[in-house]
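*Asks:* sequence plus the predicted model coming up.
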Amino acid sequence: MSDKKPKKRRDFLFTATTAVGAVGAAAVVWPMVDQMNPDASVKALASTEVDISSVQPGNTITVLWRGKPVFIRRRTQEEIDEARSVKMEELIHPEKDEDRAKNPEWLVMIGVCTHLGCVPLNDKGDYNGWFCPCHGSHYDTSGRIRKGPAPWNMEVPKYEFVNANTIKIG
C-alpha cells in the first residue's frame, strides 16, 4: 500500500486560490509602498553643484541647498593658519579644522546657528568668522563655536569637489 494520497481537484483549487490571492495582495500593496518614495522634485534637491571659479580668497558665497543656506568660503592662508592654531581645550565643541575642510582653502558648511537656527553674519564676531546676532554666538574661521549659547559647531554637509571649479553638495 502506498502512503501517497492521490492529488485531488480540491488541492489544486486551494493552491491556485492562494497564488492568485498573493498576487492580488502584492498588486494592492505595491502602489502604497511606492508612493512613499520621494518624487522627482525632492530628488532634484538632494544635491546641487556650485561654480566656485569666481570666489576670491577671503570671500564667502551663500547658496541654498534643501532650503538651507550653505556658506562656501575661500579662506586666505592667514585664516587657515588661525583656524589650525587653536588649541582643542579652548573649543566648546572640539573639532580639528582638518576634519572640517577637505581642502584647507575651501570651507563648506550649513549656515545655520546651532542654538536656535538663525543665519549668522559673515566676517563678524570676536573670532573673524561668523556672528549670530539673535543670541550672540561667535564662530571662528572654521565655523566652530567659540563663544555664546550655541552648543555645536556649524554643520559641514556631505560635499565633494567635482573639479577645480565645482563643488557638489549632497
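*Replies:* Perfect, I can see it now. Numbering: from 1, shown residues only.

*Asks:* going forward, measure contacts and count neighbours with C-alpha atoms only.
*Replies:* OK.

*Asks:* how far away is residue 54 from residue 108?
*Replies:* 16 Å (C-alpha to C-alpha, to the nearest Å).

*Asks:* repeat for residue 79
*Replies:* From residue 79 to residue 108 the distance is 14 Å (C-alpha to C-alpha).

*Asks:* ok, now residue 74?
*Replies:* Plainly put, residue 74 is 9 Å away from residue 108 if you go by C-alpha to C-alpha.

*Asks:* compare these two (neighbour count), which wins?
*Replies:* residue 108 (28 against 22; other C-alpha atoms under 10 Å).

*Asks:* here comes the other one, which I'd like you to weigh against the first:
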Amino acid sequence: MAGVVGAGALAWPFIDQMRPDASTLALATVEVDISSLQPGMSLTAKWRGKPIFIRNRTPEEIEAAKAVPMVDLKDPVARNANIAADAPATDTDRSAGAGKENWIVMVGSCTHLGCVPLGQQGDFGGWFCPCHGSHYDTAGRIRKGPAPENLHIPTFQFISDTMIRIG
C-alpha cells in the first residue's frame, strides 16, 4: 500500500504539469454580445482560432430552410454539438432551438478544405465558399459543391437575451 501511495506522489508532478494553463483555459469559452444584431444581420466572432458565424435570421430565411425536404440534403446529420450526434439536419436542429429558431451559430470553416465561406451568398442565400464552390443554405447545410458536411455548430448557450457563450 505504501508503494502505491509513494508511486502516486512521485507521478503527481508529471500528471499535474499536463493540465492546461490559464491562457489555454481562457480560450475555451468566449462570450459574444448579440444585442446589436437585428433580423438579417450577422457577426463573426473568434473562438479557438476559428471564425464563428452568428446570424439573426429573418422569418423568410427560416421558412426557406424549413421548406427543404430532408431527401434534398447532401448531409442529413445536424452536426450540432448541443444535441444528439445522430440528430437530423432539420432547421430546428441546426438553430438555437425552440423559441430561438432565428439564431444560428456555426463554425465558419468550409467542411471541404477549411476556407471561410462568404455570408448571404450562393445559390441558397446562406453561405458560399468561393474557393471550391460549396453552397450552404440559410441553416448552414451543404447543398451543392464538394463540401461533405454541414457547417459544424459548436457548443454554445444563451447566458442572457443578449449574450451567447461559445465553448
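*Replies:* Nice, I can see it. Keep in mind the model is a prediction, meaning the values are calculated, not measured.

*Asks:* quick TM-score on the pair, please.
*Replies:* Here the superposed chains carry a TM-score of 0.87, computed using TM-score structural alignment, normalised by the length of structure 2; 152 aligned residues with a C-alpha RMSD of 1.1 Å.

*Asks:* what's the closest non-adjacent residue to residue 115 of structure 2?
*Replies:* Once flanking residues are discounted, residue 115 of structure 2 sits nearest to residue 109: 5.5 Å by C-alpha to C-alpha, 6 or more residues apart in numbering.

*Asks:* which one in structure 1 is aligned with that neighbour?
*Replies:* In structure 1, the residue paired with residue 109 of structure 2 according to TM-score structural alignment is residue 112.

*Asks:* for its match, what are its contacts?
*Replies:* Contact analysis of residue 112 of structure 1 by C-alpha atoms under 8 Å, 6 or more residues apart in numbering lists 68-69, 118-120, 154-155.

*Asks:* residue 62 of structure 1 too?
*Replies:* 69-72.

*Asks:* apply 6 Å and report the result again.
*Replies:* If you count contacts by C-alpha atoms under 6 Å, 6 or more residues apart in numbering, residue 62 of structure 1 has them with 70-71.

*Asks:* and it, how far from residue 28 of structure 1?
*Replies:* 46 Å.

*Asks:* residue 153 of structure 1 now?
*Replies:* Shown here: residue 153 of structure 1 relative to residue 28 of structure 1, a distance of 47 Å by C-alpha to C-alpha.

*Asks:* buried subset of the contacts of residue 112 of structure 1?
*Replies:* Buried members of the contacts of residue 112 of structure 1, counted by 16 or more other C-alpha atoms under 10 Å: 69, 119-120, 154-155.

*Asks:* and which of the residues you listed is nearest to residue 100 of structure 1?
*Replies:* Distances from residue 100 of structure 1 to those, taken as C-alpha to C-alpha, are shortest for residue 155 (8.9 Å).

*Asks:* which residues sit in contact with the closest one?
*Replies:* Per C-alpha under 6 Å, 6+ apart, neighbours of residue 155 of structure 1: 109-110.

*Asks:* what's the answer for residue 49 of structure 1, then?
*Replies:* Residue 49 of structure 1 neighbours (C-alpha under 6 Å, 6+ apart): 167-168.

*Asks:* that one matches what in structure 2?
*Replies:* For residue 49 of structure 1, the residue aligned by TM-score structural alignment is residue 31.

*Asks:* you'd agree its match is in a strand?
*Replies:* Yes. Assignment of residue 31 of structure 2 by DSSP: H, G, I helix; E, B strand; the rest coil places it within a strand.

*Asks:* how near is it to residue 154 of structure 2?
*Replies:* For residue 31 of structure 2, the distance to residue 154 of structure 2 - C-alpha to C-alpha - is 13 Å.

*Asks:* residue 112 of structure 2 too?
*Replies:* Residue 112 of structure 2 is 18 Å from residue 154 of structure 2, by C-alpha to C-alpha.

*Asks:* residue 55 of structure 2 - how many residues pack around it?
*Replies:* Neighbours of residue 55 of structure 2 (other C-alpha under 10 Å): 24.

*Asks:* alignment lookup: it to structure 1.
*Replies:* Checking TM-score structural alignment: residue 55 of structure 2 goes with residue 73.
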